[in-house]
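S.K.: no FASTA, just this:
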């Protein structure tokens, strides 16, 4: 039965009317996936030597074991955004003599074959091979790898249970931040508590039974949940959804823009895919810590320009590149009403502007690493406000692919086209090149000044630029409407 289900899913994929439309994007993402697997395999093979050099007085296995608790928490946190829940059109099977247990096992089996489980496999298998060549016990290494893969499956199935809960996401994120802070400031060593536990999976092979039992237990909970939900009449019951309402009265002070702004805020808060953009933007505020704390990047000013553009403009990029596809389900209705297109676009620009300013304020603490960091972030934020906002709105006029807001936020290529890749050139690469040119010819001050001047020019010419963007949207209006009507695009 499992083979038959797989065959049907395979035929459904290739016979889809939409298969050929995004073939180029699928191929490109395939190359990225292969690249990621190669990088992970190389990282796993080199991890033993990296750890031995970084902490020469400890066994690499012991050092790695201390950080595995963070790996578990971070992977669980990231999977909330990235891993798509296993879906299958089961309605046709509910009127046939197909066992519900077979359907449930197939859905969970497909989840076990997830790409995200494969990523862990490509990292830990090369690491184990190196351990064998370094004289580690073969049986211990093999059973340790089995335990790690059982943990991966436990994370996979636990994610299926908590994926719909924002509270669970907040709890996991809070645990990660608090644990790291306790370790970093020397208040309490989380690593010393969990290090021996994970190292015990290698030192005492019998302990492999613990993660195996845990994986089976979580699998069984998922199975019972799915088995109890697979009923034909359950799909006929009207859904009862408790709406979380807010009048957002403060948006009225923006006049005509307030109505559009209120709709955008409600859309962002009520839909998982849009809300995830907010969480990701906040998460990437900490991205600078990866570079500012490394001496190798201390004098790499172009890298700091990249961080400035990226951190202050992360919401601009993630949310702005899909304008107006976020409204695709009702875009044709909007365009048939007496709604000023200019006001609609200005409301999007206002929302993104607020995000850029807010993200810049969150990056102010990076001044701890020097005034250049603060100055570059300020210049990049100003450039984002004056130049990148009109640019990304202009490119939005080429979006013709529909987005279903109730779909999973990541691992989801819905709404993606070549436009999303091309837009990174003017938004991300151009300001870095401009800053780098004036930095190498003159100084950091001149580079930041040029970015600020360009941003101010863009703000002064805001009305002119928005007029041109509006004209472009009017030209592309009917093409966008036709594109948004095509579902699964």
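M.R.: Yep, it's here. Everything quoted here is computed from the prediction, not taken from an experiment.

S.K.: going forward, measure contacts between C-alpha atoms and count neighbours the same way
M.R.: OK.

S.K.: Could you say which helix or strand holds residue 177?
M.R.: Using DSSP states H and E, residue 177 falls within helix 166-184.

S.K.: And that helix, what's buried?
M.R.: Buried residues in helix 166-184, counting neighbours by 16 or more other C-alpha atoms under 10 Å, are found at 168, 169, 172, 173, 176, 179, 180.

S.K.: How about residues contacting stretch 473-481?
M.R.: For stretch 473-481, the external contacting residues (C-alpha atoms under 8 Å, 6 or more residues apart in numbering) are 328, 331, 332, 394, 397, 398, 399, 400, 401.

S.K.: And the residues you listed, which is closest to residue 435?
M.R.: residue 394 (23.0 Å; C-alpha to C-alpha).

S.K.: hmm, who's touching the helix or strand harbouring the closest one?
M.R.: Secondary-structure assignment from DSSP H and E places residue 394 in helix 389-396. Helix 389-396 has contacts (C-alpha under 8 Å, 6+ apart) with 316-317, 320-324, 345, 349, 352-353, 419, 423, 426-427, 462, 465-466, 469, 472-473.

S.K.: who touches residue 120 in this structure?
M.R.: By C-alpha under 8 Å, 6+ apart, the neighbours of residue 120 are 149, 152.

S.K.: How is it assigned, secondary-structure-wise?
M.R.: Look at residue 120: counting by DSSP: H, G, I helix; E, B strand; the rest coil, its state is helix.

S.K.: Equivalent analysis for residue 243, please.
M.R.: Per three-state DSSP, the local secondary structure of residue 243 is coil.

S.K.: quick check: longest helix of the chain.
M.R.: Longest helix in the chain, counting residues (DSSP state H): helix 23-54.

S.K.: quick revisit: considering the contacts of stretch 473-481, which is situated nearest to residue 452?
M.R.: Residue 452 lies nearest to residue 394 out of the contacts of stretch 473-481, by C-alpha to C-alpha, at 21.3 Å.

S.K.: take the one below as the second:
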């Protein structure tokens, strides 16, 4: 039966109306993956030389054992972002007299066909055959091979399990991602723990006790069985996409109730972000850009320059507005016609967008306050750019959103996905970066940098307090382009 599934998958691919486009994307991705494979193979072959240079005072095998867990933690984070769920491809079979075990087995098998499962083989196996086999013998080398394969399988099914649970509750994904980031910071920045020592605790003992290789195998088998049971119990689409009636969604936000209909719209949009891959990726990228300041502020050459601080402050407090907002209506393209004929006021619709921007940008500003460590002036510039983003950037983004009629399919992944991207987005990126420097550079040249910041803050505040005017203007502009936008969203 599994071979039949494979044949049907191939026929579905070649008979699709988007075969040419999908084939071109797959060829480009295949070339990129092949290039990465070659790079990984070179790193794997010369890993002993690399480890000697990076850890000159440690034994070679100790260094190798120490980096394995670091690799798998970073790989798990990457899997959560990039690995696809083989879930919806079996829709037509759910109503046929086919054993559920066959369908679940097919899903489990196709989950193993991931490039992530090849990375550790290419990266670690050359070192195992080149060094461990020579120094510790064939039995130890075999134990390392089995352990690495076992952990890869465990990571594979753990990532899939987390992503499937995240489809029901988006907070699960954010919590897991935050835990992984905190683990990394606890080692490399705060030095509270040592991932290398924890990694060596297992793999170092593996040298003397090869039977420990069974532990990763059992973990991988256990995670596979957990996925198997979860899919078997929740195989039907309605069970995988909705919650039971008696449970209340954890993505309800009582604080938004005070905003009435606008709050309901924002709550629904937050759910859209947390439950779908590409908008969720925009949120996560915004969180990552909060670390952007470390690149500039830790550089001694940037200590007395305000221009990079303007750029960094604008990006860190407004990246979500820019990255998510440029596709503002496209995220809801699949049900946009329904929104247009519903009782929802478009004024409230726009107010919801502004409220979402304000909430995320305010949170971003709060999270960047630790940069005060590098000086109070940095915090002041961040606050100025925060006001600028709320009063100016948000208006520009929504203006250009009225000129984007390209739909986005939320069911598709975020990696190598250029759906909805066009010339409008390129123009928007340029126009958003230019205005702050049009104000700052001339006044800085005249010797009044503080006046420049005061002027930018004042413009931002004026933009916030005149928001009702901009909402009316944007609403009138939208109604002039309404039919072009809705027609564009209908084109699949």
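M.R.: Structure received. Just so it is clear, the model here is predicted, and its values are computed rather than measured.

S.K.: what range in structure 2 matches stretch 106-114 of structure 1?
M.R.: The counterpart of stretch 106-114 of structure 1 in structure 2, counting by TM-score structural alignment, spans residues 106-114.

S.K.: corresponding residue for residue 400 of structure 2 in structure 1?
M.R.: Aligned partner of residue 400 of structure 2 by TM-score structural alignment: residue 395.

S.K.: From residue 230 of structure 1, how far out is the residue of structure 1 most remote from its centre?
M.R.: Within structure 1, the residue lying farthest from the chain centre (C-alpha atoms, centre = their mean) is residue 97, at 39.9 Å. Here residue 97 of structure 1 is placed at a distance of 13 Å from residue 230 of structure 1 (C-alpha to C-alpha, to the nearest Å).

S.K.: Next: residue 417 of structure 1.
M.R.: Distance from residue 417 of structure 1 to residue 230 of structure 1, by C-alpha to C-alpha: 35 Å.

S.K.: between the two, who's got more neighbours?
M.R.: Ranked by neighbour count (other C-alpha atoms under 10 Å), residue 417 of structure 1 and residue 230 place residue 417 first, with 20 against 17.

S.K.: what's the closest non-adjacent residue to the counterpart of that one in structure 2?
M.R.: Mapped onto structure 2 by TM-score structural alignment, residue 417 of structure 1 lines up with residue 421. Nearest residue to residue 421 of structure 2, sequence neighbours excluded (C-alpha to C-alpha, 6 or more residues apart in numbering): residue 406, at 7.6 Å.

S.K.: What is the neighbour count of the match of residue 400 of structure 2?
M.R.: For residue 395 of structure 1, using other C-alpha under 10 Å, the count is 20.

S.K.: With residue 255 of structure 2 instead?
M.R.: Neighbours of residue 255 of structure 2 (other C-alpha under 10 Å): 9.

S.K.: That one: what secondary structure?
M.R.: What three-state DSSP gives for residue 255 of structure 2 is helix.

S.K.: residue ranges of the helices in the stretch 1-150 of structure 2, please?
M.R.: Remark: helices assigned in the stretch 1-150 of structure 2 by DSSP state H, counting those that start in this stretch are 2-15, 19-45, 47-54, 60-82, 100-111, 119-127, 133-136, 138-168.

S.K.: so what's residue 198 of structure 2 up against?
M.R.: 66, 69.

S.K.: okay, which residue is most central for structure 2?
M.R.: Closest-to-mean residue, structure 2, C-alpha atoms, centre = their mean: residue 281 / 3.2 Å.

S.K.: Now for the closest residue to that one other than its chain neighbours, how many residues are close by?
M.R.: Spatially, and ignoring its direct neighbours in sequence, residue 281 of structure 2 is nearest to residue 414 (6.6 Å; C-alpha to C-alpha, 6+ apart). Residues lying near residue 414 of structure 2 (other C-alpha under 10 Å) number 20.

S.K.: quick one: residue 414 of structure 2 and residue 283 touch, right?
M.R.: No - if you go by C-alpha atoms under 8 Å, residue 414 of structure 2 and residue 283 don't touch, sitting 11.8 Å apart.

S.K.: what's the overlap in contacts for the two?
M.R.: By C-alpha under 8 Å, 6+ apart, no residue touches both residue 414 of structure 2 and residue 283.

S.K.: before we move on, the earlier item: of the contacts of stretch 473-481 of structure 1, closest to residue 296 of structure 1?
M.R.: residue 394 (37.4 Å).

S.K.: Please work out how many residues are found near that closest one.
M.R.: 22.

S.K.: Tell me how far it lies from residue 258 of structure 1.
M.R.: 22 Å.

S.K.: Next: residue 213 of structure 1.
M.R.: Taking C-alpha to C-alpha, one finds residue 213 of structure 1 at 54 Å from residue 258 of structure 1.

S.K.: Looking at the two now, which is surrounded by more residues?
M.R.: residue 258 (19 against 13).

S.K.: shouldn't the more buried one be in contact with residue 251?
M.R.: Yes - the criterion here is C-alpha under 8 Å, and residue 258 of structure 1 meets it with residue 251 at 4.7 Å.

S.K.: and the nearest residue to residue 467 of structure 2 once chain neighbours are set aside, what does it touch?
M.R.: Distances taken as C-alpha to C-alpha, 6+ apart place residue 391 nearest to residue 467 of structure 2, at 7.8 Å, with adjacent residues excluded. Neighbouring residues of residue 391 of structure 2 by C-alpha under 8 Å, 6+ apart: 459, 460, 461, 462, 463, 464, 467.

S.K.: what's the answer for residue 131 of structure 2, then?
M.R.: Residue 131 of structure 2 neighbours (C-alpha under 8 Å, 6+ apart): residue 48.

S.K.: Quick check: end-to-end length of stretch 432-451 of structure 1?
M.R.: 10 Å.

S.K.: meant to ask about stretch 130-141 of structure 2
M.R.: Stretch 130-141 of structure 2 has an end-to-end distance of 10 Å (C-alpha to C-alpha).

S.K.: so how far is it off the chain centroid?
M.R.: 39 Å (C-alpha atoms, centre = their mean, to the nearest Å).

S.K.: and if you look at stretch 349-358 of structure 2?
M.R.: With C-alpha atoms, centre = their mean, you get 22 Å for stretch 349-358 of structure 2.
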